[in-house]
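A.B. asks: Sequence plus the predicted model coming up.
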Amino acid sequence: MSEPEGDALVVDARGTRCPVPVIRVARAARTLPPGSRLTLLADDVAARSDVPAWGRMRGHEVEVGAADPDGVTTYRVVVGGAAERST
């Protein structure tokens, strides 16, 4: 599911549908200290709104990239503070 990419963790949720991309990125973020970076790969169109909403609720920064020709969108996440750990 995840592998390192430089100093960022990569969470591959391609081929899954809502709510799986958010669940996978949330699980990965929960294990990381604040300031850590991770990348989510997802091709579910619902993730374009779900992932940024999850980030706002949990205090993470989320940058949504453009979808590639195969419909895969890259989401870059910077893990925020204690909000994620309290859940």
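C.D. replies: Nice, I can see it. Numbers count the residues shown, from 1 in each chain.
A.B. asks: From here on, just use CA atoms for contacts and neighbour counts.
C.D. replies: Will do.
A.B. asks: Residues contacting the host helix or strand of residue 57, please?
C.D. replies: Assessed by DSSP states H and E, residue 57 sits inside helix 47-58. By Cα atoms under 8 Å, 6 or more residues apart in numbering, the residues outside helix 47-58 that reach it are 18, 21, 22, 61, 62, 63, 64, 75, 77, 80, 83, 84.
A.B. asks: Use this one as the comparison:
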Amino acid sequence: MTDTTKILDASGLQCPMPLLKTKLELNAMKPGQLLEVVATDAGSARDIPAFIKLSCHELVSCTESDGCYRFVIRCGQP
């Protein structure tokens, strides 16, 4: 993704670390910036979209390929 501002590689981390690292990264970003999260923990497929629904952020895309989950999140206005 050429317009992705930051990439967070959470591969190999177990729940709840991918979600916690995603939250920390988003807190440090400016509204409108994009964050691409790469995770291998299956719980991320449930946890990250659930968190985004309750937050000011937007889930731009969510894909899974060979046990690798990719989320592109647009940082929202707090």
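C.D. replies: Okay, I see it. Just so it is clear, the structure is predicted and the values come from calculations on it, not from any experiment.
A.B. asks: that older thread, now the contacts of helix 47-58 of structure 1: which count as buried?
C.D. replies: Using 16 or more other Cα atoms under 10 Å as the burial test, the contacts of helix 47-58 of structure 1 include 21, 22, 61, 62, 64, 75, 77, 80, 84 as buried.
A.B. asks: Point out the ones among those that are inside strands.
C.D. replies: Residues of those located in strands (DSSP state E): 61, 62, 64, 75, 77.
A.B. asks: on that earlier part again, so the helix holding residue 57 of structure 1 corresponds to what in structure 2?
C.D. replies: Using TM-score structural alignment, helix 47-58 of structure 1 lines up with residues 44-55 of structure 2.
A.B. asks: so how far is the matching stretch off the chain centroid?
C.D. replies: Centroid separation for stretch 44-55 of structure 2 versus its chain: 8 Å, with Cα atoms, centre = their mean, to the nearest Å.
A.B. asks: Good, we can wrap up now.
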